[in-house]
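Student: structure here, sequence nowhere to be found:
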């Protein structure tokens, strides 16, 4: 994806704004997911075929993580190191989700599909955030 297409996606040509918007969107999506796991762990656990205790733990983690990413997005110029940490955490999540599906989890079909879809979504966030960070750094050089 070129810097031009990334700018079109974020509706701005300023790499700083693109990066902040992607971080904010990541925080909103992750936070919504975490809060849903916390609030509806029982019904979601039955639907996905996953233990509700696991969903509660994941929900707590995701909610705290989303708050941290949201805080980073609120900075006028998010520092590169924490942004890289978010990108790497997203990459780790997107790799470990299907690994967990194969090695540890035995969800229902809906749970397996959900796991793959969220891994792809998180990988997409990581890729877009990486491109935005790179574009911001290229502008400075």
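Tutor: Cool, the structure landed. For clarity, every value in this text was computed on a predicted model and none was experimentally measured. Residues are numbered from 1 along each chain as shown.

Student: going forward, measure contacts and count neighbours with C-alpha atoms only.
Tutor: Fine.

Student: could you check how far residue 134 is from residue 85?
Tutor: Counting by Cα to Cα, to the nearest Å, the separation of residue 134 from residue 85 is 14 Å.

Student: of the two, who's got more company?
Tutor: Between residue 134 and residue 85, counting by other Cα atoms under 10 Å, residue 134 is the more crowded of the two (16 against 11).

Student: so who does that one touch?
Tutor: The neighbourhood of residue 134, defined by Cα atoms under 8 Å, 6 or more residues apart in numbering, contains no residues.

Student: where do the helices sit along the chain?
Tutor: Applying DSSP state H to the chain gives helices spanning 3-10, 15-39, 41-48, 52-74, 80-103, 109-140.

Student: tell me the most buried of these?
Tutor: Comparing those by mean neighbour count (mean count of other Cα atoms under 10 Å), helix 15-39 ranks first with a mean of 21.

Student: by contact count, what packs against that helix?
Tutor: helix 3-10, helix 52-74, helix 109-140 (3 or more Cα pairs under 8 Å, 6 or more residues apart in numbering; DSSP states H and E).

Student: isn't residue 47 up against residue 112?
Tutor: No: using Cα atoms under 8 Å, residue 47 makes no contact with residue 112, being 10.9 Å away.

Student: quick revisit: which of the helices and strands packed on helix 15-39 sits closest to residue 28?
Tutor: Of all the helices and strands packed on helix 15-39, it is helix 52-74 that lies closest to residue 28, at 7.0 Å by Cα to Cα.

Student: other residues contacting the closest one?
Tutor: Here helix 52-74 has contacts from 19-21, 23-24, 26-28, 30-38, 41-42, 44-46, 78, 82-83, 86, using Cα under 8 Å, 6+ apart.

Student: one more to weigh against that first structure:
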């Protein structure tokens, strides 16, 4: 069973990932200078996000969302959030204040999407139990 919340959270994730991926690929050089983040990091993150967005969109537009795929997306989002903070904490990058704000803001947005996806999955499981 699939809930509206799960579908909405997956489609929102896909749209946000596509927009962010396109922005990072198209503007990696400009953003690198403004955020003091390495251009290759921004470019490769964007290149990852584009096919990821397609997979998430495909998953979110199924009549019945496959739970294992949805949980995989939640896990990937969790890894993204942890890695976002890890690159700041470990000193892997040395961004300026705008770069720190950028990394934290996008990590928090991804965390919110993952939380909504988990809630949607839990709702779907609860609905199945009541049937």
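Tutor: Received the coordinates, thanks. As the structure is a computational prediction, the values presented were derived from the model and not from experiment.

Student: superpose the two chains and report the TM-score.
Tutor: After superposition, the two chains reach a TM-score of 0.93 (TM-score structural alignment, normalised by the length of the second structure), with 128 aligned residues with a Cα RMSD of 1.3 Å.

Student: circling back to that earlier point, quick one: closest of the helices and strands packed on helix 15-39 of the first structure to residue 94 of the first structure.
Tutor: helix 109-140 (4.2 Å).

Student: now the angle from the closest one to helix 41-48?
Tutor: Between helix 109-140 of the first structure and helix 41-48, the angle comes out at 100 degrees (axes from the mean of the first three to the mean of the last three Cα atoms, to 10 degrees).

Student: centre of the chain to helix 109-140 of the first structure, how far?
Tutor: The chain centre lies 7 Å from the centre of helix 109-140 of the first structure; the measure is Cα atoms, centre = their mean, to the nearest Å.

Student: with the second structure superposed, average distance for it?
Tutor: Helix 109-140 of the first structure, aligned to the second structure and superposed, deviates on average by 0.7 Å (mean Cα distance after the TM-score superposition for the first structure).

Student: got the angle for that helix vs helix 3-10?
Tutor: 120 degrees.

Student: residues in the second structure aligned with helix 109-140 of the first structure?
Tutor: Counting by TM-score structural alignment, helix 109-140 of the first structure lines up with residues 97-128 of the second structure.

Student: also stretch 32-43 of the first structure?
Tutor: Aligned using TM-score structural alignment, stretch 32-43 of the first structure spans residues 19-30 in the second structure.

Student: average offset of the matching stretch relative to the first structure?
Tutor: Its aligned residues in the first structure lie a mean 0.5 Å from stretch 19-30 of the second structure after superposition (mean Cα distance after the TM-score superposition for the first structure).

Student: and the contacts of that stretch?
Tutor: The contact list for stretch 19-30 of the second structure (Cα under 8 Å, 6+ apart) reads 31, 39, 40, 42, 43, 44, 45, 46, 47, 48, 49, 50.

Student: residue 126 of the second structure: which of those residues is nearest?
Tutor: Set against residue 126 of the second structure, the nearest of the contacts of stretch 19-30 of the second structure by Cα to Cα is residue 49 (31.1 Å).

Student: aligned to the closest one, what sits in the first structure?
Tutor: Taking TM-score structural alignment, the alignment pairs residue 49 of the second structure with residue 62 from the first structure.

Student: please report how far residue 100 of the second structure lies from residue 80 of the second structure.
Tutor: Distance from residue 100 of the second structure to residue 80 of the second structure, by Cα to Cα: 15 Å.

Student: same check on residue 34 of the second structure?
Tutor: 22 Å.

Student: same thing with residue 4 of the second structure?
Tutor: 24 Å.

Student: do residue 41 of the second structure as well
Tutor: Applying Cα to Cα to residue 41 of the second structure and residue 80 of the second structure gives a distance of 13 Å.

Student: then residue 129 of the second structure?
Tutor: Taking Cα to Cα, one finds residue 129 of the second structure at 31 Å from residue 80 of the second structure.

Student: repeat that for residue 56 of the second structure.
Tutor: Residue 56 of the second structure sits 15 Å away from residue 80 of the second structure, going by Cα to Cα.

Student: this completes my enquiry, with thanks.
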